[in-house]
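Undergrad: Just a sequence and a predicted model for now, questions to come.
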Amino acid sequence: MDRPASLPVPRPAVAALPRYVPGARGSAGGPPPVKLSSNESPYPPLPSVAQAVAAAGEVAHRYPDMFAVELHERIGSFLGLSAESVAVGGGSVAALHHVLQAYAAAGDEVIFAWRSFEAYPILTQVAGATAVPVPLLADGRHDLDAMAAAITDATTVILLCSPNNPTGPALRSTEVEDFLAKVPSRVLVVLDEAYVEFVRDPEVIDGRAALDRHPNLLIARTFSKAYGLAGLRVGYVAGDPELIAPVRSCVTPFSVSAPAQTAAIVSLEARDELLERVESVVTERVRVADALAGLGWNVPDAQGNFVWLPAGERTAEIAAALADAERPVLVRPFAGEGIRVTIGAPEENDALLAALREWA
């Protein structure tokens, strides 16, 4: 078919979107890689969760509960909030997308730290708003003073990432409280706690408790990381029902499948068992971070299920060498900045450390 001289063109903001780069998956036909590129759990779903998902799959010819009523109720109960205080989406990134759909538009500004979760600038541009990235401090932490100074009359949303993906440090309670005192009440602040279950620093902000003190605050969480449901896509935001109602209005109907809803509900019921797995990951995180320090790496405080290697200009070279190692190790490079490495099973982490010794 002949191609016409002109075709429909997208909105300029969409045409200019930065590309989201997923974690590498290895090449077909090559040796099985150690996949430490996507911050996935090294553990499969619990047997009780897998059984529930299989049962839900038997009625896949039916639509799921459009409003995920039971899931909203269970999450609300878990948080000590009403169901109306929760908005569920297809992963926390989808929930964040709905937040920006509801609260940011052309002429508005969205502030976030950078480097941070790479979806933030994409979601901001899709909403039609202007991204205001604020550079991190040298130790990979948010520069909250600079973020507060970046607030203007056009600011409508501020995104905080704790622990910060990909660098690892989490926000401490005192610094967040000081920051929120500087934020006008008309500005929505979203605390992205995708990795909250892995935090062990007692000084880190408790997002749920902070909701009771700050009516312009939302928290975002996910079932992808600690709960090991990355392939099913369930996340949520929570906060004051008046703030959540517009977010719910933006949620795509039926966006959370029946198996995903079921898996999330059963996972909440099995939370204690799941947290035993989380503790295993935290133990490995400490071991890996200590080993990397022994190899000469200056690893920032790691509070998620990953560590950050500030490789700078060597980033691409090191990532390529790891992928070509005798046992390929896939990591997530950020060109010119550093490498994020997911904490895997002990033998996977050993393969990483072995491959990195030549770069010490």
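TA: Perfect, thanks for sending it.

Undergrad: For the rest of this, base every contact and every neighbour count on C-alpha atoms.
TA: Will do.

Undergrad: thinking Val196 is in contact with Cys161, fair?
TA: No - the pair Val196 and Cys161 fails to qualify as a contact (CA atoms under 8 Å) at a distance of 10.1 Å.

Undergrad: Which strand or helix spans Gln125?
TA: helix 119-126 (DSSP states H and E).

Undergrad: what packs against the following helix or strand past that helix?
TA: Per DSSP H and E, the first helix or strand lying C-terminal to helix 119-126 is strand 130-135. The contact analysis (3 or more CA pairs under 8 Å, 6 or more residues apart in numbering; DSSP states H and E) places strand 130-135 against strand 109-114, helix 119-126.

Undergrad: let's go with 10 Å and repeat that
TA: strand 109-114, helix 119-126, helix 144-149, strand 155-161 (3 or more CA pairs under 10 Å, 6 or more residues apart in numbering; DSSP states H and E).

Undergrad: Enumerate the positions of stretch 196-206 that are buried.
TA: Within stretch 196-206, the residues that count as buried by 16 or more other CA atoms under 10 Å are 196-199, 204-206.

Undergrad: ok, second structure coming up, stack it against the first:
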Amino acid sequence: MSNENPVTPVEVQPRPVLDLLPKYAAGKPPAAVPGLTSFKLSSNENPQPPIPAVLEAIREGVDYNRYPDPLATKLREALAAYLDVPADDIVTGAGSLGALTQILQTFAGQNDDDVADEVIYPWRSFEAYPIVVQTTGADAVEIPNLPDGRHDLEAMAAAVNAQTSVVLLCTPNNPTGPALTTAEVEKFINAVPANVLVVIDEAYNEFVRLDDAVDGIEMYRKYPNVVVLRTFSKAHGLANLRVGYSVSHPAITQYLRVIATPFAVSSLAEQAAVASIENMDQVVERVQRLVDERTRVVEGLRDLGWEVPDAQGNFVWLALGEDTPEFARIAGEQALSVRAFGTEGLRVSIGEEEANTRFLEVCSKYPKRPTLS
């Protein structure tokens, strides 16, 4: 029998900030209900598969034993031609969230004087914002949205101070739906110091039909402190392949490439994204089908007396407040998974026609109508 004293195990501790971070809650799959087809309306996924050319590019993929091009050169060149921007102004990432993480790791965090940068963003907005901001060591400054779900840009501009390094604009805003206009974004950019990075998150850009909606690429062309985020996850239906990118000027990209995760975009994902760009007419056609369904759903809700914000993404927002959990449960009983945000409201993705029709039927029987006041 050994006389050695047992070694006391050391409990490894994570960084203290982890205790402060909200947990990212991915959309849950729908429950199986006898007699009903289940539909997932909780993750803003495109219910349509990628276009045929993309599926063919995936089938033809080879060299899985080799690392991909770390710069995703073919993809950046295809995007450069499509967007009419220099390829060197494009930095790819694992989805737009990966691209955003690279931006925040580069331009926000703790400084040598132990003073944290501040990152301002609207709230409620994309639920990953507070996680990725605080993970860098920066302080998150959340500015409540207006009652109609729009950014309060005046309050956001007023919150900018000497510690502000980055401001995030989400247009259309996920999960509430409204898009920003060109005039209000330009007014905002001109109201903040030129050394503050303004990130325009356009993950749902292809779904926007607002006449005077801001175009992030045009803002990037005019203002050197603007960075645009876009993704192939939504309109292109490539969520599982994780392809996103940012567009900004060389004064910014030179630093982003230092931080960028190596090989974040696989060669398979790159081939698929390039094929999708080369067949944008088919992508646009599929997006329009979803936009048409979105219009049907929004009009149907308003005909029922439901007040909903302007919907410019592939989803609608129901400001149900304390009734949010109850509605989510009822929808689940009808084999529809929706995305509930505590007691604030629900985001419901535009899905298959049958799913959207059933959602409207659930709403028609639910007696408590949301309001935007």
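TA: Looks like it came in fine. Just so you know, these numbers come straight off a predicted model, no measurement behind them.

Undergrad: picking that back up, secondary structure and distance to Ala131 of the first structure added to the buried residues of stretch 196-206 of the first structure, as JSON lines?
TA: Formatted as JSON lines, these follow (DSSP: H, G, I helix; E, B strand; the rest coil; distance: CA to CA, whole Å):
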{"residue": "Val196", "secondary structure": "helix", "distance to Ala131 of the first structure": "25"}
{"residue": "Glu197", "secondary structure": "helix", "distance to Ala131 of the first structure": "28"}
{"residue": "Phe198", "secondary structure": "helix", "distance to Ala131 of the first structure": "29"}
{"residue": "Val199", "secondary structure": "coil", "distance to Ala131 of the first structure": "28"}
{"residue": "Val204", "secondary structure": "strand", "distance to Ala131 of the first structure": "26"}
{"residue": "Ile205", "secondary structure": "coil", "distance to Ala131 of the first structure": "25"}
{"residue": "Asp206", "secondary structure": "coil", "distance to Ala131 of the first structure": "26"}
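
Undergrad: List just the nearest of those residues to Val183 of the first structure.
TA: Proximity of these to Val183 of the first structure was ranked by CA to CA; the top entry is Ile205 with 16.6 Å.

Undergrad: gap between that closest one and Leu160 of the first structure?
TA: When distance is defined by CA to CA, to the nearest Å, Ile205 of the first structure is 11 Å away from Leu160 of the first structure.

Undergrad: Which neighbours do these two have in common?
TA: Shared contacts of Ile205 of the first structure and Leu160, defined by CA atoms under 10 Å, 6 or more residues apart in numbering, comprise 170-171, 176, 191, 193.

Undergrad: Would you reformat the residues you listed as CSV and include neighbour count, distance to Val278 of the first structure and secondary structure?
TA: Supplementary listing: those in CSV, determined by neighbours: other CA atoms under 10 Å; distance: CA to CA, whole Å; DSSP: H, G, I helix; E, B strand; the rest coil:
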residue, neighbour count, distance to Val278 of the first structure, secondary structure
Ala170, 28, 17, coil
Leu171, 23, 20, coil
Val176, 18, 25, helix
Leu191, 27, 21, strand
Glu193, 25, 15, coil
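
Undergrad: What residue in the first structure is paired with Ala264 of the second structure?
TA: Per TM-score structural alignment, the equivalent position to Ala264 of the second structure in the first structure is Ser255.

Undergrad: and the residue lying closest to its match once chain neighbours are set aside, how many neighbours?
TA: Counting by CA to CA, 6 or more residues apart in numbering, Ser255 of the first structure lies nearest to Gly90, which is 5.8 Å off, once chain neighbours are set aside. Other residues near Gly90 of the first structure come to 22 when the count uses other CA atoms under 10 Å.

Undergrad: now do Asp212 of the first structure
TA: When neighbours are counted by other CA under 10 Å, Asp212 of the first structure registers 11.

Undergrad: what's the answer for the one 3 residues further on, then?
TA: With neighbours defined by other CA under 10 Å, the count for Pro215 of the first structure comes to 17.

Undergrad: Check whether it really touches Ile244, as I assumed.
TA: No - with contact defined as CA atoms under 10 Å, Pro215 of the first structure does not count as touching Ile244 (11.3 Å).

Undergrad: Show me where the stretch 251-360 of the first structure has its helices.
TA: Applying DSSP state H, counting those that start in this stretch to the stretch 251-360 of the first structure gives helices spanning 258-269, 271-294, 315-323, 346-356.

Undergrad: Switch the buried residues of stretch 196-206 of the first structure over to a markdown table, and while doing so, append distance to His142 of the first structure to every line.
TA: Converted to a markdown table, those look like this (distance: CA to CA, whole Å):
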| residue | distance to His142 of the first structure |
| --- | --- |
| Val196 | 16 |
| Glu197 | 20 |
| Phe198 | 19 |
| Val199 | 16 |
| Val204 | 13 |
| Ile205 | 13 |
| Asp206 | 16 |
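
Undergrad: ok, back up a step: winner for burial among the helices of the stretch 251-360 of the first structure?
TA: helix 258-269 (a mean of 22; mean count of other CA atoms under 10 Å).

Undergrad: and it with helix 271-294, angle?
TA: Comparing the axes of helix 258-269 of the first structure and helix 271-294 via axes from the mean of the first three to the mean of the last three CA atoms, to 10 degrees yields an angle of 80 degrees.

Undergrad: Tell me the mean distance between helix 258-269 of the first structure and the second structure once they are aligned.
TA: Here the mean offset of helix 258-269 of the first structure against the second structure after fitting is 0.6 Å, by mean CA distance after the TM-score superposition for the first structure.
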